[in-house]
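J.: Build me a model from this:
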Amino acid sequence: MPAGIVVIVPEVPPFYADDNTRRMRRLLVTGEILVMNGHGGSKQLNNDESHCIADGFLKFFSQEWMSHVVLALARHGPLRFGALRRQLPPRISPRVLSARLKALEAAGYVERRDLSGRVLHVEYSLTATGRAVDATLARSELLMSDGAG
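T.: Alright, predicted model coming up:
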């Protein structure tokens, strides 16, 4: 196994492990990597040698607006849907933002908190794994700005 490659996959309760969650995990976990669940357990996955071990992760985060959402939540903390949309470029539609948030939540990078009382109030924030992804994206951005790319 290549040194330093660890993907943390949060444990999903059985009642929440629907087809979308399983599909998202298959997208995120490719190659021969160590996968750690939220309870400290781990297992090693093998895939054929022709695939890049980070392929699924990179494809997931290369979707349009995905890294923008992570960046906005990292810089501004927990945000409601409308406030988050205002932090993003104006071209993102509510439908696309909603789809990206659902994908990030299913993958364990974003937490959705329902704070409803009489009025619907939902906040989105990064999980610990989401903050780690933000730090990784920030390092990559720094590398690109230093002329390495």
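J.: only C-alpha atoms for contact and neighbour calcs from this point on.
T.: OK.
J.: Show me the residue at the heart of this structure, geometrically.
T.: Residue closest to the mean C-alpha point of the chain, counted by Cα atoms, centre = their mean, is Tyr109 at 3.8 Å.
J.: Could I get the full set of helices for the protein?
T.: Counting by DSSP state H, one finds helices in the chain at the ranges 19-28, 55-61, 66-76, 81-87, 94-107, 128-145.
J.: and for comparison, fold this next one:
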Amino acid sequence: MVTEEQNTPNSFSCLKNALDVIGGKWKLCVIVAVWQGNKRFRDIGKYVEGISPKVLSGELRHLEMNGLIERTVHTGRPVVVEYSITDYGRSLDSLITAFVKWGMTYRNNCDSS
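T.: Next up is the predicted model:
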């Protein structure tokens, strides 16, 4: 239920800002994949089934730009690039948990539409 306090122009602006950062088909899935620990590009692509390499690259870039994940380049042979969740990204824990619970509760409704 949306409270009167939440139903203000400022709250809608904040919601829009949040959706600009984490909205879309893949962003939360990529965050969850990286959450499991440092991940390489290929590992994330395998975890997030159905995402193309081009889209994954864009999502990682967007999430890094917004401070939710961190990209680390390990020099050497071969060069290794790993992604990890930041503390700012971990602040999404309760939101992701709520989405998972909602999805489990309403799975049948989602599958039938």
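J.: I'd like the TM-score for the two structures, please.
T.: The TM-score (TM-score structural alignment, normalised by the length of structure 2) is 0.75; 101 aligned residues with a Cα RMSD of 2.5 Å.
J.: what's the matching residue for the residue nearest to the centre of structure 1 over in structure 2?
T.: Tyr109 of structure 1 maps onto Leu68 in structure 2, with residues paired by TM-score structural alignment.
J.: Excluding covalently adjacent residues, which one is nearest to its match?
T.: Leaving aside its sequence neighbours, Leu68 of structure 2 sits nearest to Gly89 (Cα to Cα, 6 or more residues apart in numbering; 4.1 Å).
J.: For the helices of structure 1, give me JSON lines that also has mean neighbour count and distance to Met36 of structure 1.
T.: JSON lines is the format used below for these (neighbours: other Cα atoms under 10 Å; distance: least, Cα to Cα, whole Å):
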{"stretch": "helix 19-28", "mean neighbour count": "15", "distance to Met36 of structure 1": "12"}
{"stretch": "helix 55-61", "mean neighbour count": "15", "distance to Met36 of structure 1": "15"}
{"stretch": "helix 66-76", "mean neighbour count": "18", "distance to Met36 of structure 1": "21"}
{"stretch": "helix 81-87", "mean neighbour count": "15", "distance to Met36 of structure 1": "30"}
{"stretch": "helix 94-107", "mean neighbour count": "17", "distance to Met36 of structure 1": "14"}
{"stretch": "helix 128-145", "mean neighbour count": "15", "distance to Met36 of structure 1": "11"}
